[in-house]
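In: Give me coordinates for this.
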Amino acid sequence: MQLKQYAVVFIALLFGLETTIAIPRFRAVEVLSSRSLSSIDDTKPLPTTSDVQELYFTQYLDHFQHQDTRTWQQRYFYSDRYVRKYDDDSVKETRRQAKMEADAAEYTFLCVGGEGPPLDASVLIDSVHCSGDMLYTAQYLHETWNVNIHLYALEHRFYGTSQPFSDNYYYTNDKLRYLSSDQALHDAAYFLQQQMPNATVVTFGASYPGYLSALLRLKFPHLVSAAVSSSAPVQATLNMISYNDAVGANLQNEQLGGSSACYDVFVEGHAQLNHLVLQPDYHGLLATEFQLCDVDSLLETKNVQLFLGDGVIQWDVQGNDPACTDEFCNIAKVCDVLVSRAVQGAEWSALAWLSRTMRLQSSRESDCIVLDWNETLHQLSQPDEDWRSWLWQTCTEVGYYQTCLPDTKCPYGRGWHPLEQDLEICRVAFNITNVGDNVDATNNRYGGYDMSATRVLSVTGTEDPWTTLAFRPEHPPPNHQPFHSVPGASHHYWTHPPKGTDDIHIQRARQVILEQVMNWLGFDMKRKEDSAVATER
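Out: This next block holds a predicted model:
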C-alpha cells in the first residue's frame, strides 16, 4: 500500500516550528558587566521534572459575559526549585541577611504559553520556551541573592490539554469563538489574581507568547510588575510580504553561512520550476523528482500553489542554529550542499535532490506527496484537527500571512502564494470573510507599534524574519521603553536552553534580560559587587 503525505498550505505557525507535516512554517540596553552571570555553575546537571508539578486551575469560559458561569480546567506547571527550604538556624540567619539586602524576598516568574510547541513539565527545566531568559534569571537571583523565585508556566486555552470543552471535537467554529488573545490575557490575569494576588510578578514569553507577555503588562499593570517580550510580532499584519523577503536576505547573508550563489539557486531553481509546471510534458519528470503521488495534480493551479508557493524544500529557516549537527539543519549546511550540487541552467534539480534527501531522513513515513488543494481545505475544516486553533487566530486576529508575490525578494515560487490562498482557508474552514478588518481591530485594541505599555523589555534577533513586525531600531517602542537587538540571531534563540556553542550576542541578550529585570525589581548590582569585594578582603 502506498503511503501518502498531504501537503498542507503553510499559514504562519510562529513559535519554533517543531511540526511533522507542512503546517504553517508562526532604546538598546547597555550591557553593564559579564561578571553577574559568572557565579552560575553551568557544570551542574539539569534539574529533573520531579520538581515540576502539573496542576489544573478552574478557569472561566467567557470573561466578558458575566452571566455565563461555565468553567473549565486550565493546565499549568509549577516548581519551587528556587525557593529555599530552611532546615536549621544557620540557614534562617542567612535568609534574614539576604532579606535585608533585597527590597522583597519573594518573586513570581510566569512563562506565558502560546500556540506551540505544546507545554509539558520540561517548560520549567530545559525547553525552547523560557529557559535562556526566565530560568536563567531565576537561577542567578536565587543563587546569588538568596531570594525565592516561584516558577510558573500557564498553558494557553485551546492548546495542549487546556481544552475548554470535554468532547473530542474541540475545534468546531462555535467553540473556537471562545479562543482569542483577549480571553487568554484574562485567563492569565484571573490565574494571577486567584493564585498569587500579592505577588511581584514578571512575565516571560517568546513569539506570540512574547506578544502576550507584553500585553499582560499593558492591560494588567496592577498584577504584572514587568515583562520580557522576545521576538514578539506586535504589529498584526494581513499580508506579510516582509517575511519571505527576510528569508531571501538571510540566504545571502555570509555571516549566517549564506551567499549570493545560494540565493540564486533558490530563485533560479524555483523560476525554472515555474516554467516547467506550465508545460504538461514535464509533469511526469517533476512527479518523479519530487515524489508526487499524482502527476495530474500539477494540472490544477491551486495545487501548483501548494507545490511552489512556500518552496519545494520544507525547513526551519527562522530557527537557524549555527551550531546544530544534523546534515541540513541550518542555512550554512543547506547552502553548502545546494551550491555544490547546482548546475547552471538546471538549479531546480539540486532543489529536487535536497527535497528527496530531507524527506528520506525525516520521520515521515509516506512514499509520496499529495498535492490536493481541495483535500487541504477539507482537512483544515475538520473539527478534531488541533491545528485549527492557530488558523482561527490568524483569521480572527493577526493575519501574519507569509505570501510569495511577484516583484519581491521571496526566494520561492514568486506569484504562487497569493494572499487569496490564505483568505480562502478562512472562508471555507471558518466562514470568516472580514480578515482584514479583524487585523485592523487587533492593532486598534492593543496599539501595534504604538503599544503604550511600560516596564516591558523587547528583545529581537536581527536575522529573524519576524523582526519586521517587532520593536526594533527602525520601530522602537514608545514611552522610551527598553529594547535590545541581537546581532545575527534567529527567532528568540536566546530563550532556548543555554549551550556552550552560543555566541557572544546570544549570551549578551541573556545578560541584558537579567540586568533589566534586576533593575526593575530593585536589585543594586554595584552594591552586591562591592559587598563581594569587601568579603574577599
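In: Going by C-alpha atoms from here, please, whenever you check contacts or count neighbours.
Out: Noted.
In: quick one: the strands in the stretch 401-537 of the chain?
Out: 456-461, 483-486 (DSSP state E, counting those that start in this stretch).
In: Most tightly packed of those strands?
Out: The highest mean neighbour count among the strands of the stretch 401-537 of the chain, using mean count of other C-alpha atoms under 10 Å, belongs to strand 456-461: a mean of 28.
In: who touches that one?
Out: 214, 217, 226-232, 467, 470-472, 481-493, 509, 513, 516 (C-alpha atoms under 8 Å, 6 or more residues apart in numbering).
In: which ones among those residues are found in helices?
Out: 214, 217, 509, 513, 516 (DSSP state H).
In: so which of the strands of the stretch 401-537 of the chain gets nearest residue 416?
Out: strand 456-461 (28.2 Å; C-alpha to C-alpha).
In: Distance from the closest one to the middle of the chain?
Out: 13 Å (C-alpha atoms, centre = their mean, to the nearest Å).
In: same question, stretch 521-537
Out: Its chain's C-alpha centre and that of stretch 521-537 lie 36 Å apart, by C-alpha atoms, centre = their mean.
In: Tell me the buried residues in it?
Out: 521, 523 (16 or more other C-alpha atoms under 10 Å).
In: Just the helices from the stretch 251-400 of the chain, written as ranges.
Out: Secondary structure of the stretch 251-400 of the chain (DSSP state H, counting those that start in this stretch): helices at 260-277, 283-289, 301-308, 331-341, 347-361, 373-380, 388-393.
In: Show me what the third one is packed against.
Out: If contacts are counted by 3 or more C-alpha pairs under 8 Å, 6 or more residues apart in numbering; DSSP states H and E, helix 301-308 sits against helix 260-277, helix 373-380.
In: can you redo the ones you listed as JSON lines with mean neighbour count?
Out: Listed next are the helices and strands packed on helix 301-308 as JSON lines, based on neighbours: other C-alpha atoms under 10 Å:
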{"stretch": "helix 260-277", "mean neighbour count": "21"}
{"stretch": "helix 373-380", "mean neighbour count": "17"}
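In: Looking at these, which is nearest to residue 526?
Out: If you check each of the helices and strands packed on helix 301-308 against residue 526 by C-alpha to C-alpha, helix 260-277 wins as the nearest, at 47.2 Å.
In: To compare against the first, here's the next sequence to fold:
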Amino acid sequence: MFVLAISAFILVICSPVSPFKEHWFTQQLDHFDDNNDRTWMQRYYYNFESYRTGGPVFLYIEGETAARPSFLFRGQFAEMALEVGAAMYLVEHRFYGESKPTADTSVKNLRYLTSEQALADLAAFIRNKTAAYGRDTWVTFGGSYPGALSLWMRLKYPSLTRGAMSASAPLVAKVDYSGYNDIIERAILTVSGENCTKALASAVAEVQELLKTDTGRTELYTKFNLCEYLGERDYKTFQFAIHNRIAWIVQYNEIPTSEVNLTIPQLCQHMTNESLGDEVTRYATIPMHGLSADNQKPNTLDRETLLSLSGLQCLHADYKMTIASLRVPKFNAQRTYFYQLCNEFGWFQTSDGVRQPFRGFSFDYFFDRCYMVFGRKFTPARIVRGIAKTNEIYGGRKIAENITNAYIFNGGIDPWHPLSYIGQSDHIQGYSPPGNPTFHALYDPESSHCAITNTDFPTDSNKLRESRKLAMKYLKSWIQYK
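Out: The predicted model follows:
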C-alpha cells in the first residue's frame, strides 16, 4: 500500500504465470442510482480444482492493483481451499487492471470509484453465482485494503457470506498517519538495534542540510542518481521518494515470496557498514535485492539491475512531473489509488511524528497533491470530511463488535497495524471482544504485512504458524466442516 511505484514492479517479478483464464461479469456502474442503467465488464478468475461436492466458495478480493490469479494456486488461500474442498473465485477491483467501468479516469468518472461501490460489485457477483450454481456458503478473503473490504463485506452484506478472513487490514481512515513511520523506527530498533536507527536518522538529517545549498543539491543529484536537479518544489517529493525505499523493506520484511525485497537486518547491515562511505552515501545506495532460493546468498537483482529492468535509469523526484503524470486521466493504479486516499481514506504517511527518522513531508504535502491532481474541490476541509464519513460508514475498529464469523491477523513489524484491530494489549491469540465470541484477533509481534497469507516457511515464527492453524479452525467452524 502506498508504495505503488515500487510494488507494481515487484509483483511482476514475484507472481508466477497463472494457468487460469480470465472471465467477465456484467456490473452496474452505479449500484445506488436506480436511474443509471449503465453497465461495464468486471474481470474475474476461478479455480474449481479443489472443489468437492457440498464444499464452500472462497472469494479472494483484489484491491489497488491488477488481478493476480496466482493466488488461486498458491499461498494460504489455495491451501485452505484444498483442505475443505472449496471452489475459488478472484475478483478484480473496479478501476484497476482491466476492470474499467468508464472510458477514462477523469474526476467526473472517478466518483464511481468508492469502497461502497466495490462492495456492491462483490454482492452482485455473489448473488449471481449463487443463483447460477446453488452454492451459498461463501467466505471472503483479503489482505491490506482488500482485508478491510473482506470485513466490510461481512458488515454490509451479512446474509451473503458465512465468514470473512482478513490480514493486515487498515480499518480506521486517518488524515495524518505519521504512525506508519513511527512503527518503521520501532521495527528497525527492535530487529536490528539503535545503531541502525541512528545511522538512518543521521542520513536523513544530513540530506536536509545538503538541500540548503547548491553544492549540497549537486551532491544529492550525484549520490542518489537523480533524473533532474532538485528545485525548491522538489524537496518534499525527493524526501518522500527515498523514504519509500525504507518503507517497502520494513513493511514486507522477510516475506519469502518477495525475492527482490531486502530484509531489515540486511538494510541495517548496509546502513552501518562504514566501508561503504558516509551515511548519505549508504542511504543513497541501499540495494533492493533480497534472498536467493536457498535463503543464504543475495540474489543478483541489485538496485541498478532493477532500475534497468523497470526501464528506469535514474530516480525521479520532480514535483511537476509527478503531478503531471498523476493528472493524466488514464487507467493508472497510482492515480486511482491516490484518488481513493484523497477521497475516502487518507492514510498519508507523513514525517510529522516525533519517534521516526524521516523528515520533509508533512500532511500539507499530501493535501497539496490531492488539490493539484484532482482539482480545487479537494480542499483540506473536503478531504477531512470524506475521511470522517468513511469511519462513520464502517465504524473503524468497532467492526469487531458488530460482525460475526471473522478473524483479522496483524504483525507487529507491519506499519499498518496501528490502524487495524489487534485486541488487548497482551495480544492473546484468538482474542474475541466481549459478547462476540466468533470474531478473533490474531497477532504475531515478529511478522510483517499480510504474512499469514503465505504458506509455512522455515523462518516463520511459532506464533505465525499458530495463527494459520487457528485460522483454519475458525473457518471450519463457520462452514460446519466435518
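In: any chance of the ones in helices among the contacts of strand 456-461 of the first structure in JSON lines, with distance to residue 322 of the first structure too?
Out: Below are these laid out as JSON lines (distance: C-alpha to C-alpha, whole Å):
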{"residue": "214", "distance to residue 322 of the first structure": "29"}
{"residue": "217", "distance to residue 322 of the first structure": "33"}
{"residue": "509", "distance to residue 322 of the first structure": "17"}
{"residue": "513", "distance to residue 322 of the first structure": "22"}
{"residue": "516", "distance to residue 322 of the first structure": "27"}
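In: Can I get these in CSV including neighbour count and distance to residue 302 of the first structure?
Out: Shown next, in CSV, are those (neighbours: other C-alpha atoms under 10 Å; distance: C-alpha to C-alpha, whole Å):
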residue, neighbour count, distance to residue 302 of the first structure
214, 29, 38
217, 26, 43
509, 27, 43
513, 27, 45
516, 22, 49
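In: Greatest separation within these: which pair is it?
Out: The span of those, defined through C-alpha to C-alpha, is set by 217 and 509 at 20.9 Å.
In: Adding distance to residue 503 of the first structure, write the helices and strands packed on helix 301-308 of the first structure out as JSON lines.
Out: Formatted as JSON lines, those follow (distance: least, C-alpha to C-alpha, whole Å):
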{"stretch": "helix 260-277", "distance to residue 503 of the first structure": "24"}
{"stretch": "helix 373-380", "distance to residue 503 of the first structure": "40"}
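In: Ok, which of these comes nearest residue 435 of the first structure?
Out: helix 373-380 (17.0 Å).
In: residue range for the closest one in the second structure?
Out: Aligned using TM-score structural alignment, helix 373-380 of the first structure spans residues 319-326 in the second structure.
In: in the superposed pair, what's the mean gap between that stretch and the first structure?
Out: In the superposition with the first structure, the average deviation recorded for stretch 319-326 of the second structure is 1.1 Å (mean C-alpha distance after the TM-score superposition for the first structure).
In: Distance from the chain centre to that stretch, please.
Out: Per C-alpha atoms, centre = their mean, the centroid offset for stretch 319-326 of the second structure relative to its chain is 22 Å.
In: What residues does the aligned residue in the first structure for residue 110 of the second structure make contact with?
Out: In the first structure, the residue matched to residue 110 of the second structure (TM-score structural alignment) is residue 176. By C-alpha under 8 Å, 6+ apart, the contact list for residue 176 of the first structure reads 170, 389, 392.
In: Equivalent analysis for residue 284 of the second structure, please.
Out: Contacts of residue 284 of the second structure by C-alpha under 8 Å, 6+ apart are 223-224.
In: that older thread, can I get the strands of the stretch 401-537 of the first structure in CSV with distance to residue 448 of the first structure?
Out: Listed next are the strands of the stretch 401-537 of the first structure as CSV, based on distance: least, C-alpha to C-alpha, whole Å:
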stretch, distance to residue 448 of the first structure
strand 456-461, 13
strand 483-486, 15
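In: where do the strands sit along the stretch 51-200 of the second structure?
Out: 57-61, 87-91, 138-143, 163-167, 174-176.
In: will you turn those into CSV that also has mean neighbour count and distance to residue 322 of the second structure?
Out: What follows is the strands of the stretch 51-200 of the second structure, written out as CSV (neighbours: other C-alpha atoms under 10 Å; distance: least, C-alpha to C-alpha, whole Å):
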stretch, mean neighbour count, distance to residue 322 of the second structure
strand 57-61, 27, 29
strand 87-91, 24, 30
strand 138-143, 25, 28
strand 163-167, 28, 31
strand 174-176, 22, 21
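In: now the ones you listed in CSV, with distance to residue 406 of the second structure?
Out: Putting the strands of the stretch 51-200 of the second structure into CSV (distance: least, C-alpha to C-alpha, whole Å) gives the following:
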stretch, distance to residue 406 of the second structure
strand 57-61, 14
strand 87-91, 18
strand 138-143, 9
strand 163-167, 5
strand 174-176, 23
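In: gap between residue 306 of the first structure and residue 331 of the first structure?
Out: To residue 331 of the first structure, residue 306 of the first structure is 23 Å away according to C-alpha to C-alpha, to the nearest Å.
In: now do residue 508 of the first structure
Out: For residue 508 of the first structure relative to residue 331 of the first structure (C-alpha to C-alpha), the value is 23 Å.
In: Settle it for me: which of these two has more neighbours?
Out: The residue with more neighbours, out of residue 508 of the first structure and residue 331, is residue 331; 26 against 20, by other C-alpha atoms under 10 Å.
In: To which residue of the second structure is that one aligned?
Out: Using TM-score structural alignment, residue 331 of the first structure lines up with residue 264 in the second structure.
In: from what I can see its match touches residue 188, true?
Out: Yes. With contact defined as C-alpha atoms under 8 Å, residue 264 of the second structure reaches residue 188; the gap is 6.5 Å.
In: can you list residues touching both of those two?
Out: residue 250.
In: Tell me how many other residues crowd the aligned partner of residue 180 of the second structure in the first structure.
Out: Using TM-score structural alignment, the equivalent of residue 180 of the second structure in the first structure is residue 243. Neighbour count for residue 243 of the first structure, taken as other C-alpha under 10 Å: 25.
In: Alright, I will stop here.
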